[in-house]
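Visitor: Need a 3D model of the following:
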Amino acid sequence: MAANKLSLKLVIDKKSNRVLFAEAGKDVVDFLFSLLSLPIGSAVKLLTKAKMMGSFGNLYESVENLDATLINNKDLLLSPKVAASPLNVPVLIQNDEATITVYKCSLHPHYGLFSTNPTTTCPMCTYSSQYMSTATAYTPPNMVGKGYVKEQVLYMVKDNLTVMVMSSTAIIALLAVFGIDNVKSLEEKVVDLGMDEGLELLRTSWQSQNVLSQVFLTKKEK
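Guide: A predicted model of the protein is given here:
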């Protein structure tokens, strides 16, 4: 993602040093919506315990520290599968392949029962305890090349990450909400959205209603 940064145009109220909204294309909105497909376990792993809000980091660390013999599947919690992402959507974690490997029971291959763990006992094999260990490929619903939203539309992303179609009516209404009657108090600023900014957006979205302002206008201490 660092080599494939996106850009968005911020509209800033200079007086309050706050982002009123950002003009964003399909690629940025696809990225924002892709955050909804990110499992919490993967988010904690990305952000690290130090940057986590509340106690989720402690849960993650507890799983890490517990002996593997006490947990059925550590990887399921520490590195959960990420929902399939459309091509060209810059997510924080990407699946390496469009298909994933799932497992079924060799004795009941046509019952539609699958598992991501080859040591799962087949529920149909009540007495034999047969493992669902026969590998097969599963292709998630086809969104490849489509993304989440339509192209040829300009979107408005508010400071709290509310996304809507850009329109003069929406802009006028937003200016009225903030009591801005002079457009000279506004400035535009084009910013990059890469891996670092994406992680900050993810973290800040769990803590604040002023996400864009905090990520792009607040100076971070080194």
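Visitor: going forward, measure contacts and count neighbours with C-alpha atoms only.
Guide: OK.
Visitor: Any idea how far stretch 162-182 is from the middle of the chain?
Guide: Relative to its parent chain, stretch 162-182 has a centroid offset of 26 Å by C-alpha atoms, centre = their mean, to the nearest Å.
Visitor: buried set for it?
Guide: By neighbour count with 16 or more other C-alpha atoms under 10 Å, stretch 162-182 contains the buried residues 163, 166.
Visitor: same deal with stretch 186-202?
Guide: By neighbour count on 16+ other C-alpha under 10 Å, the buried set for stretch 186-202 is 186, 193-195, 197-202.
Visitor: Any chance you could list what contacts that stretch?
Guide: By C-alpha atoms under 8 Å, 6 or more residues apart in numbering, the list of residues contacting stretch 186-202 from outside reads 1-2, 4-14, 35, 46-47, 92, 211-212, 215-216.
Visitor: what's the distance between residue 204 and residue 84?
Guide: In this view, residue 204 and residue 84 are 24 Å apart by C-alpha to C-alpha, to the nearest Å.
Visitor: How about residue 165?
Guide: Taking C-alpha to C-alpha, one finds residue 165 at 25 Å from residue 84.
Visitor: Please provide the structure for the following sequence as well, for comparison with the first:
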Amino acid sequence: MSSDSNTPKIPVKLLVDRQKNKVVLAEAGKDFVDILFSFLTLPLGTIVRQLEDHHGKPQPTIIGCLANLYGSVVDMGIDNFSTEVCKEMLLRPRSVNEDRFRRVKVNLHGDATRYFMCPMFDDKSSCSKWYSNYSTSRCSCGKLMDVEIGLLEDDKVTDLVGDGGVFVSGQTGFIITDCLNVHLNSVGLVLSTLKGLGYADLSELGTLVIDVGFKEVMTLLGCLFTSDSTLTDVFLRKQSLYRVPRMNAAAYRLGQGCGNKISGEVIALTVFVKKQDRKILCFECGEDFIDLLFTFLAVPLDYACQICCFNLGNVDPLWRSFDYLCCNKGREKSTLKCMLPWYYRCQNELLYVAYQQAPIYYRCISYTSGKFTRYSLTSDINKPLVYGWDKLVPMISVDPRLKNSSESMAASSGFVKRNGRFMVSDDLTVTPLNSSSTTFLLKKLQVHLDDFEEQAISIGKNEAATLFRASFLTSSALTTAFRSLLAKNPKQNRRV
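Guide: Below you'll find the model as predicted:
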């Protein structure tokens, strides 16, 4: 994790209304804009973790129920997961483009992708064909794959120089409004923006140069969800990060579209509902629904922006600027598609996301007098032999959720153990199902035993998307997403 002492300081010039103590405009270069846009590429679980690490445990209302969902992974014992690495994958979710995003001056994605293989790779040919991105994976021989292997220099993502950038390469100056609309700098834009804000001249305005480091970046990330005047709150007012976020009424109408006939894969759920107000107390479910929920933590923020029709802080203006400057001007459009690492795929794929193909690398080996002397990985089979390597061995990526590399990939179907039972409360707190968890929930909610009833529903892709929106926007995700699916008469439990 970076700290403010070892990260670069990025200058940002603020045009300030001194009387109102308000940022009117900010002028910045591509380094600062790249940082803002990098927020949108962060997995939602990473956002929760970064805010908790830097500011302390946030109030759940900042980003709906996601803090509760992340906390559930933290609190669940390792014996509830398929393998040890499953928990690590969710606590530190990975992005398919994280090595590229690491070129941002203040990187919040975390450490670079690493590669590991079995320590017996030189003695057993059966151990030589696997690699993993996690050191807790096990080889077919039973040993931990904990020998790190690096990439050839040609395969590494290196820092750009000159006019290069991550998202806004080739551009030099930008104007940023208080609500995080980002535009290319121009005289006409500045004049029209000032006029639109009611300024006839600059007599009321002054300038202030701020050096933005890690601390300011983390405050920007938090205020992105809670403030509609982000720059002012971060740089001038320094208000509390954890105000209740501003949301529009659409968040509470998310479940109204549910109820059509479901086709394709479905997940069956047992629902416990309060009779009086039809509020959902909890779900009783199997591993498929838990895998769906935990996958939310690996989804990047920009995907949430695409499918959520909401007004939460200044997320939407920033995303629209990102869409316009980075994706509609000849840049790669892949950054706007929800592509997850291939090892996050689950058996029931109810989210509208895509998964990358497992990459194939080649292990390069050099020998001296028949003895192994050095090794590396490359993705280009044509280069290593030219550089003096003696042998290439194809390496296949191991799904880290498998107990060992000899298992069929079909065995890797999710994050938690198969045939388990779990309880999910309305705010997406997940606990293994037992008598203690049930009584704890009932005491917490102060519900009389005669005040709830049991129903059964099934959900498909549309309902999963509705739940994802609700988990991001509300503190009662299950009720918001699924109340319309509940039968008015519990004896006629509704299965859609």
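Visitor: re earlier: so which of the contacts of stretch 186-202 of structure 1 are in helices?
Guide: 46-47, 211-212, 215-216 (DSSP state H).
Visitor: From residue 485 of structure 2, how far off is the counterpart of residue 65 of structure 1 in structure 2?
Guide: Residue pairing (TM-score structural alignment): residue 65 of structure 1 is matched to residue 324 of structure 2. Plainly put, residue 324 of structure 2 is 38 Å away from residue 485 of structure 2 if you go by C-alpha to C-alpha.
Visitor: And these two? Which one has more around it.
Guide: Using other C-alpha atoms under 10 Å as the criterion, residue 324 of structure 2 and residue 485 rank with residue 485 on top: 23 against 14.
Visitor: So the more buried one versus residue 273 of structure 2, what's the distance?
Guide: Taken as C-alpha to C-alpha, the span from residue 485 of structure 2 to residue 273 of structure 2 is 12 Å.
Visitor: Likewise for residue 417 of structure 2?
Guide: Taking C-alpha to C-alpha, one finds residue 417 of structure 2 at 27 Å from residue 273 of structure 2.
Visitor: just residue 473 of structure 2 next, same as before
Guide: As judged by C-alpha to C-alpha, residue 473 of structure 2 and residue 273 of structure 2 stand 21 Å apart.
Visitor: So between these two, which is more surrounded?
Guide: When residue 473 of structure 2 and residue 273 are compared for neighbours, residue 473 comes out ahead with 30 against 22, by other C-alpha under 10 Å.
Visitor: What's the match for the more buried one in structure 1?
Guide: Aligned by TM-score structural alignment, residue 473 of structure 2 pairs with residue 207 of structure 1.
Visitor: Tell me how far that match lies from residue 85 of structure 1.
Guide: With the distance defined as C-alpha to C-alpha, residue 207 of structure 1 ends up 25 Å from residue 85 of structure 1.
Visitor: I'd like the next helix or strand past the one helix or strand residue 136 of structure 1 maps to.
Guide: Per DSSP states H and E, residue 136 of structure 1 falls inside strand 134-138. The C-terminal neighbour of strand 134-138 of structure 1 among helices and strands, as given by DSSP H and E, is strand 155-158.
Visitor: contacts for that following strand?
Guide: Counting by C-alpha under 8 Å, 6+ apart, 19-26, 29, 163-166, 212 sit against strand 155-158 of structure 1.
Visitor: mind running it again at 10 Å?
Guide: The contact list for strand 155-158 of structure 1, computed with C-alpha atoms under 10 Å, 6 or more residues apart in numbering, reads 8-11, 19-26, 28-29, 32, 149, 162-167, 170-171, 174, 209-213.
Visitor: can you pull the contacts of the residue most central in space within structure 1?
Guide: Structure 1 has residue 35 as the residue nearest its centroid, 1.6 Å off, counting by C-alpha atoms, centre = their mean. Taking C-alpha under 10 Å, 6+ apart, we find residue 35 of structure 1 in contact with 43, 91-93, 198, 201-202.
Visitor: how much space between residue 310 of structure 2 and residue 317 of structure 2?
Guide: From residue 310 of structure 2 to residue 317 of structure 2 the distance is 11 Å (C-alpha to C-alpha).
Visitor: no no, residue 55 of structure 2
Guide: Residue 55 of structure 2 is 24 Å from residue 317 of structure 2, by C-alpha to C-alpha.
Visitor: next one: residue 394 of structure 2
Guide: In terms of C-alpha to C-alpha, residue 394 of structure 2 sits 45 Å off from residue 317 of structure 2.
Visitor: for residue 225 of structure 2, same thing?
Guide: According to C-alpha to C-alpha, residue 225 of structure 2 and residue 317 of structure 2 sit 11 Å apart.
Visitor: which residues do those two both contact?
Guide: Contact criterion C-alpha under 10 Å, 6+ apart; residues shared by residue 225 of structure 2 and residue 317: residue 311.
Visitor: The two - which one has more neighbours?
Guide: Neighbour count, other C-alpha under 10 Å: between residue 225 of structure 2 and residue 317, residue 225 has more, with 25 against 18.
Visitor: thought that one was touching residue 305?
Guide: No: counting by C-alpha atoms under 10 Å, residue 225 of structure 2 does not reach residue 305; the two are 12.0 Å apart.
Visitor: what's the overlap in contacts for the two?
Guide: Both residue 225 of structure 2 and residue 305 are in contact with 311-312, 315-316, where contact means C-alpha under 10 Å, 6+ apart.
Visitor: about what we covered before: so for residue 485 and residue 273 of structure 2, which residues contact both of them?
Guide: In contact with both residue 485 of structure 2 and residue 273: residue 479, using C-alpha under 10 Å, 6+ apart.
Visitor: And the contacts of the one helix or strand residue 61 of structure 1 maps to?
Guide: Assigned by DSSP H and E, residue 61 of structure 1 belongs to helix 56-65. The set of residues external to helix 56-65 of structure 1 that reach it, using C-alpha under 10 Å, 6+ apart, is 40-45, 47-52, 55, 70-71, 73-75, 77-78.
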